[in-house]
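Sequence and predicted structure, then a few things I'm wondering about:
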Amino acid sequence: MQIRHFRVVTPIWDHLHGRSPSAPSGDVDVIWHDPLCADAVEDRKREAALRAAEPEIAWSVKNQARMHGRNNDQPYSSATDAMRYWPETATAVAVRRVGKDNCEVAAPLGLGDLMNLVLRPTSRFASEKRYIYEERVRSKGWLNSWPLLREETN
C-alpha cells in the first residue's frame, strides 16, 4: 500500500481566523515515497485517478523519492523526511487517513508555527534560497488571505 499525505495548512489557517474552510485554491498536494516507483508517469496516473474522483480540485501528486534531485538534496528516506527540506516551517505539515475514522499527522518541523500563525523560512530558505521563499509568500498571497499571519525570519 502506498502512503499518501495531504498538506493541510489552509484549512487550519481558516479555522484560526474564525472562518469556515475555504475551497481548495491552487494545488492540493499529495506526497508519497516509493523509491522503486519513482517515475513521474506514476504521479500523473495518480493525479488522473484523483481528478476523476474530484475533478474540481487541482491535484498535484509527487513521489518524494525523486524530488531530492530537483532540489539538489541528498535522497529523502520518506515523505516526512522530504518535508524537512520544504521552504516554510508552517507548510511542512501533512495528514493521512489511517483506518476509517483516524488520521495521522506528519510535522517534522513541529506544529508551533502553523498553530501560532507564524510564517518563516526553513534554515536553507532563510539564506541561500531566500528568494524562493519570498516569491512563494508573494505569489501565494498568504499574508493577504490570512491577515493574522505574521512573518518571522529567524
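Nice, thanks for sending it over.

contacts, neighbours, all on C-alpha from now
Fine.

what's the neighbour count on V30?
A count of neighbours around V30, defined by other CA atoms under 10 Å, yields 23.

Strands of this protein, residue ranges please.
With DSSP state E as the definition, the chain shows strands at residue ranges 5-7, 27-32, 58-63, 94-98, 102-106, 118-119, 150-151.

In CSV: those strands, plus distance to R70.
Output for the strands of the chain, formatted as CSV (distance: least, CA to CA, whole Å):
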stretch, distance to R70
strand 5-7, 20
strand 27-32, 15
strand 58-63, 12
strand 94-98, 21
strand 102-106, 22
strand 118-119, 24
strand 150-151, 27
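
let's bring in a second model and compare:
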Amino acid sequence: MVNWQVKNQVLMHIKRQHSQYLSSADAMSFWPEQETAVAVKLDKYGNFSIVAPFGLTSLFKGYITFNLKADEHTFWQRVKKKCWLTTWPKLVIKK
C-alpha cells in the first residue's frame, strides 16, 4: 500500500511566497516534482477527468523530475524523506 495525502491548496501561495494561484492546475504547476502534480476532477455531471499540468508521460515512464518553478533543496528533501528510490528502485530522477 502507498501512503498518500490530500492538501488544500487555497493558502499554499502564501506559504510559498507566490502570487495567488489562478486554479488548482496553476497551483500544481509549482509543485517540487512534476510527476506528483496529478489530480482527479469530478464535474457536476459525475464525470471524472485528470488534471496534470505536466502531462502523464514521464509519470508512466517512471521518472521523477525537478520542477524549475520550485526550490531544488525542497525537491531533494522530498526524494529522501519519502524514500522514493527505496520504494521504487527503478525510478529515474530527471533534472
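Nice, I can see it. These figures come from a predicted structure and were not determined experimentally.

right, and the strands of structure 1 - which one's nearest G69 of structure 1?
Closest approach to G69 of structure 1 among these (CA to CA): strand 58-63, 11.7 Å.

how far off strand 27-32 does that closest one point, in degrees?
Strand 58-63 of structure 1 and strand 27-32 are oriented at 20 degrees to each other (axes from the mean of the first three to the mean of the last three CA atoms, to 10 degrees).

for strand 58-63 of structure 1, the distance to its chain's centre please.
Using CA atoms, centre = their mean, to the nearest Å, the mean C-alpha position of strand 58-63 of structure 1 is found 10 Å from that of the whole chain.

how about the longest helix seen in structure 1, which residues of structure 2 does it hit?
For structure 1, the helix that runs over the most residues, judged by DSSP state H, is helix 40-53. The counterpart of helix 40-53 of structure 1 in structure 2, using TM-score structural alignment, is absent.

what's the answer for stretch 88-96 of structure 1, then?
Against structure 2, the aligned range for stretch 88-96 of structure 1 is residues 33-41 (TM-score structural alignment).

Do a quick rundown of the helices in structure 1.
Counting by DSSP H, structure 1 has helices at residues 9-16, 40-53, 64-71, 79-83, 112-115, 123-126, 130-140, 142-145.
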